[in-house]
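Q: below are the sequence and a predicted model for it; my questions follow.
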Amino acid sequence: MTDSTQTATTGTASAPTSASFGKTSDGTEVQLYSLTNAHGLKVNITNYGGTITSLLVPDKAGKLGDVVLGFDNVSGYQSPEFLKSGPYFGALIGRYGNRIAKGKFTLDGKEYTLAKNNGENTLHGGKKGFDKVVWQAQPGSSADGQTLTLTYLSKDGEEGYPGNLTVKVVYTLTSDDALKIDYSATTDKATPVNLTNHAYFNLGLGQTKDILGHEVTIAADRYNVVDAGLIPTGELRPVKGTPFDFTTPHTIGERIGQVPGGYDHNWALSQTSGLHTAAAVYEPTSGRTMTVQTTEPGLQFYTGNFLDGTLKGKGGTVYGKHAGFCMETQHFPDSPNQPKFPTTLLKPGQTLQSTTIYTFGVRQ
């Protein structure tokens, strides 16, 4: 019996393929890994930043289309325009996703100072977060489908954070049309950790110029009120009667004008234990649907408010305002400075484990 026959009989998929994705600005060659399933779904992920560069899923006519924003090679993710605007297309985010106020926090009586890269605050891990490092990559397969395992050692003091943090992220493209992301991490010193992925989705990409017609449901009845710098004030406000109420489906564009700057907020998910549904999205033109499940307590829903048409992506596509939306599963922003929020502290001897699943389908 050949290996391929054994693979078929155990129900596991053959390993992903890889190709060069170009060289980084310091001359490091990086790879692009392609995971596929039996239904034709395909996700491309580069070990530069653990970045999802494309995700092909069928529409209601069965036609495959790319539903994420990104670039054709690594140089797009390192261009001056991209680095200046900082949209973090598709990247793994760490050591701390979202914002930490004034770039500092106190832990065990010691104040730690972080790199400020978002006004007076720290955003998405600092000036060189996990989105800008080259991860060790291992393609493989599991009973669920093809996998890509990425590992990275964030050294003690990197970007100002304490502790040597060993991070492992496993991407799986499953046989039931889901992209599953399993995060795990260990540390040798107590440190705050908040890992997420920053994919920008547009389920009608190529058919719709923006995401304002997408219908969104979010399983949360409270959200974090933020100040002008998008730092939580500490108040968790009920969504009822506000433009933040997505407990029933609403299009993104329906009430976005009532939210200064657009949606870029953390919703406190109603269920916080185990794997739970965080959100559902439907795009009427393509018929595509996406469901988000997570073990995390929060969801940052962002509507591409800062995209302004200066970035040209795959195939020369211009990414204008609201060209994509993000659903970043996470702990709350600024948790190290807000003791009432669920803790993001990881201690030696503990293992952080977190799972998020994006499942795709169609509605006729």
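A: Sure thing, it's come through.
Q: okay, CA-based contacts and neighbour counts for the rest of this
A: Noted.
Q: what ranges do the strands span in the stretch 151-300 of the chain?
A: Here the stretch 151-300 of the chain has its strands, by DSSP state E, counting those that start in this stretch, at 165-174, 178-187, 191-192, 196-197, 215-218, 222-226, 232-238, 250-251, 264-268, 276-282, 288-294, 298-302.
Q: tabulate the ones you listed (TSV), appending distance to residue 351 and mean neighbour count.
A: Formatted as TSV, the entries for these read as follows, by distance: least, Cα to Cα, whole Å; neighbours: other Cα atoms under 10 Å:
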stretch	distance to residue 351	mean neighbour count
strand 165-174	10	23
strand 178-187	5	21
strand 191-192	12	20
strand 196-197	16	26
strand 215-218	28	21
strand 222-226	27	20
strand 232-238	27	16
strand 250-251	38	19
strand 264-268	23	26
strand 276-282	20	22
strand 288-294	17	22
strand 298-302	19	23
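Q: what about residue 110, how many residues nearby?
A: Residue 110: 8 surrounding residues under other Cα atoms under 10 Å.
Q: figure out which of the strands of the stretch 151-300 of the chain is closest to residue 106.
A: Ranking those by proximity to residue 106 (Cα to Cα) places strand 191-192 first, at 10.4 Å.
Q: ok, back up a step: which of the strands of the stretch 151-300 of the chain sits closest to residue 32?
A: Ranked by Cα to Cα, the member of the strands of the stretch 151-300 of the chain that lies closest to residue 32 is strand 165-174, at 13.3 Å.
Q: one more to weigh against that first structure:
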Amino acid sequence: MKIKEKDISGKWNEYMLTNDQGMAVSILNYGGIITKIMVPDRNGNLENVVIGYKNYQNYEQNPNYFGALIGRVAGRIAGASFVLDGEAYHLETNDGRNHLHGGSHGFHQVIWHTAPFQTEDTVGLKLTHQSADGEGNYPGNVKVTVTYTLNNYNQLTIDYAASTDKATPLTLTNHSYFNLSGNLKNTIEEHHLAIDSRKFVELDQELIPTGRLVDSTGTLFDFRDGRVLGEGLQRHSEKNHVVLGGYDHYFIFDHKKENSVLLRDTENGRRLTVKTNQPGMIMYTANDLEEGIPLTEGISRKHLGVCFETQGSPASLHHDGLSSIILKPEEDYSKQTLFSFDVEE
């Protein structure tokens, strides 16, 4: 187990966490961004399985949110406003007339305070940030801690903890784009995916949740028994046509299985499982990823990665029937997502 720290242009630091199996995770203190995850295939070849920019300066804007920590609220808030305890709050409109991923100066653009750590069988990085009352027009002084921990079983755990002195919306996530083909050799269309979910939230033409929960049975959104992702990327229904062909929807977990997500590349044997105590996730399949961006391996193109944004749904601010994302002063925000990598023969 080891940690290596590297200076990036005199502005940021990148920390590479490496376990005894050779798996390595690289993280910036800027935005808490995961820039690389190196894992083996069935033949032991170590390759990167997330999308990252070739030029680090591109992370300063990062309109695709590659690898970033997202907050205060991950996802879209309709009309860039909400009412809490009888008071209306108006946020930045950075996605049409709506609010996206905490605004243009959200947690993805924060330089986090970092503290690397190492134990006998883990290596990790603790990131902390104090978000002031009124920052981004959100209420409350919020203290946030995000901890990345890598163990010798090729498991990356992300622990999210937060507290506030005033009731406020809060739901955090990581926005990594996964691609198990290794070094972005292929798109995700041939990846096989299973999700422990039978309901998803409908979207309108602005990609805003309508609040209607849809039973996925018999549709392209039913991944309970597993299916090839390309089926939903190539065969458009009304529900995925609205997101330019693919998925950008909130899936509600049934929590009937140990793992909420299982992603496989049958060609090279890589597998990714996701286990979380979050109520659901937004799955985004890079439907509108701009083509031609220089990446660490190759050039960007549509459907080059899939995001599993485990989180609560911002739609709960306007609709009943979804888990609340309001954090109160007497509560502690404590969420965890575990990404496990292995291979099948």
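A: Great, that's in hand. Since the structure is predicted, the reported quantities are computational estimates derived from the model, not experimental observations.
Q: post the TM-score for the overlay when you can.
A: Taking TM-score structural alignment, normalised by the length of the second structure as the basis, the two superposed chains have a TM-score of 0.95; 338 aligned residues with a Cα RMSD of 1.5 Å.
Q: picking that back up, export the strands of the stretch 151-300 of the first structure to CSV and append columns for distance to residue 78 of the first structure.
A: Converted to CSV, the strands of the stretch 151-300 of the first structure look like this (distance: least, Cα to Cα, whole Å):
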stretch, distance to residue 78 of the first structure
strand 165-174, 22
strand 178-187, 24
strand 191-192, 27
strand 196-197, 18
strand 215-218, 32
strand 222-226, 30
strand 232-238, 30
strand 250-251, 33
strand 264-268, 24
strand 276-282, 30
strand 288-294, 29
strand 298-302, 22
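Q: please name whichever of those is nearest to residue 360 of the first structure.
A: Between residue 360 of the first structure and the strands of the stretch 151-300 of the first structure, the shortest gap by Cα to Cα is with strand 288-294, which sits at 4.6 Å.
Q: superposed on the second structure, what's the mean shift for that closest one?
A: Average distance between strand 288-294 of the first structure and its aligned residues in the second structure, after superposition and using mean Cα distance after the TM-score superposition for the first structure, equals 0.3 Å.
Q: got a list of contacts for that strand?
A: The set of residues external to strand 288-294 of the first structure that reach it, using Cα atoms under 8 Å, 6 or more residues apart in numbering, is 58-60, 203-204, 274-283, 329, 354-363.
Q: and it with strand 178-187, angle?
A: Going by axes from the mean of the first three to the mean of the last three Cα atoms, to 10 degrees, strand 288-294 of the first structure is angled at 30 degrees with respect to strand 178-187.
Q: now strand 288-294 of the first structure: which residue numbers in the second structure?
A: In the comparison with the second structure, strand 288-294 of the first structure aligns to the range 270-276 (TM-score structural alignment).
Q: which part of the second structure lines up with stretch 183-203 of the first structure?
A: Using TM-score structural alignment, stretch 183-203 of the first structure pairs with 160-180 in the second structure.
Q: so how far is the first residue of that stretch from its last?
A: End-to-end span of stretch 160-180 of the second structure (Cα to Cα, to the nearest Å): 25 Å.
Q: now stretch 60-68 of the first structure
A: The first-to-last residue distance of stretch 60-68 of the first structure comes to 18 Å (Cα to Cα).
Q: ditto for stretch 251-269 of the second structure
A: Between the start and the finish of stretch 251-269 of the second structure there is a gap of 26 Å, counting by Cα to Cα.
Q: got it, and stretch 67-85 of the first structure?
A: 21 Å.
Q: may I see the buried residues of it?
A: Within stretch 67-85 of the first structure, the residues that qualify as buried are 67, 68, 69, 70, 71, 73, 74, 76, 77, 82, counting by 16 or more other Cα atoms under 10 Å.
Q: closest to residue 214 of the first structure among those residues?
A: Sorting the buried residues of stretch 67-85 of the first structure by distance to residue 214 of the first structure puts residue 67 at the head of the list, at 12.6 Å, by Cα to Cα.
Q: residue in the second structure paired with that closest one?
A: Residue 67 of the first structure maps onto residue 49 in the second structure, by TM-score structural alignment.
Q: cool, residue 161 of the first structure as well?
A: In the second structure, the position corresponding to residue 161 of the first structure is occupied by residue 138, as judged by TM-score structural alignment.
Q: go ahead and confirm that match touches residue 92.
A: No - counting by Cα atoms under 8 Å, residue 138 of the second structure sits too far from residue 92 to count as a contact (10.2 Å).
Q: tell me which of the two has more neighbours.
A: Neighbours were tallied for residue 138 of the second structure and for residue 92 using other Cα under 10 Å; the higher tally belongs to residue 138 (22 against 18).
Q: lovely, talk soon.
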